[in-house]
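In: what's the 3D shape of this:
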Amino acid sequence: MSGFFIALLSGALMSVQGVFNTQVTKTTGMWVSNAWVQLSAFAICLVMWLIMGRDSIATIGEVQPKYMLLGGVIGAGITWT
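Out: Alright, predicted model coming up:
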């Protein structure tokens, strides 16, 4: 049951995020807006990682195959297109 509520919250947050991002993009432009969104998301993820005590950052080197690490590059391509 908690998964259902998490899904509802996620959907609501995605809708609100779209509105916020659109307003930032109108003022700053696509690339500045996207950089801000990614930077602020990274900062929150970093704080949560430090609080929650997750795996070592060095485990990123264990990802196989290495091309799977291109998710961020693909995201930039999605933004550009």
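
In: From here on, just use CA atoms for contacts and neighbour counts.
Out: Will do.

In: Can you pull up the most central residue in this protein?
Out: Computing the C-alpha centroid of the chain and ranking residues by CA atoms, centre = their mean puts Ala41 first, at 5.4 Å.

In: for comparison, sequence B:
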Amino acid sequence: MIGIFIALISGALMSVQGVFNTEVTKASSVWVSASWVQLSALVTCLAVWSVKERENLLNVFQVSPKYMLLGGVIGAFITFTVIKSMESLGPAKAAMLIVISQLIVAYLIELFGIFGAEKADFSWRKMIGMAVAIAGVVLFKWE
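Out: Have a look, this model is predicted:
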């Protein structure tokens, strides 16, 4: 149950952050805004780490394979793409397409066991669920 609650909070925060970042971009530029997001996230993470954990920061480099360290690079492009999509589509349409994309890619990662994820069996139920979600986006966008 706690996982569902945390996921719902995550989705809500992502939508709010996208709107905030789009507004910051209007006062600066997309890459300045993305830089501010990453810098303020770093400061926040280091502050929480210093209070909660205090484990060796360099332990992060023990991860294998090393390409797993590219999460921050991906995060910068996530920030960029969220800003640009919300700017051109509005928060609701952009968020729906982002969630659909997340769902499809996450299922493919799970289905094929990519990046070390546990491999899952194909499920028609999940495919139908994705089709219904995509139909929902089409219906929502239909004017």
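
In: Counterpart of the residue nearest to the centre of the first structure over in the second structure?
Out: When the second structure is aligned by TM-score structural alignment, the residue opposite Ala41 of the first structure is Ala41.

In: for that match, helix, strand, or coil?
Out: Following DSSP: H, G, I helix; E, B strand; the rest coil, we place Ala41 of the second structure in the helix state.

In: could you check the distance from it over to Gly75 of the second structure?
Out: For Ala41 of the second structure, the distance to Gly75 of the second structure equals 11 Å [CA to CA, to the nearest Å].

In: swap in Trp124 of the second structure?
Out: In terms of CA to CA, Trp124 of the second structure sits 31 Å off from Gly75 of the second structure.

In: more neighbours, these two?
Out: Neighbour count, other CA atoms under 10 Å: between Trp124 of the second structure and Gly75, Gly75 has more, with 14 against 9.

In: In which helix or strand does that one reside?
Out: For Gly75 of the second structure, the host element (DSSP states H and E) is helix 71-89.

In: That helix: how far from the chain's middle?
Out: 9 Å (CA atoms, centre = their mean, to the nearest Å).

In: The nearest residue to Val63 of the first structure once chain neighbours are set aside: neighbour count?
Out: Closest residue to Val63 of the first structure apart from its sequence neighbours, by CA to CA, 6 or more residues apart in numbering: Leu69 at 7.5 Å. Under the neighbour criterion other CA under 10 Å, Leu69 of the first structure is assigned a count of 13.

In: swap in Leu58 of the second structure?
Out: 7.

In: Tell me who's in contact with it.
Out: Neighbour list for Leu58 of the second structure: empty [criterion: CA atoms under 8 Å, 6 or more residues apart in numbering].

In: Compute the distance between it and Val73 of the second structure, please.
Out: For Leu58 of the second structure, the distance to Val73 of the second structure - CA to CA - is 18 Å.

In: So which residues make contact with stretch 14-29 of the second structure?
Out: 30, 32-34, 37, 79, 82-84, 86-87, 91, 95.
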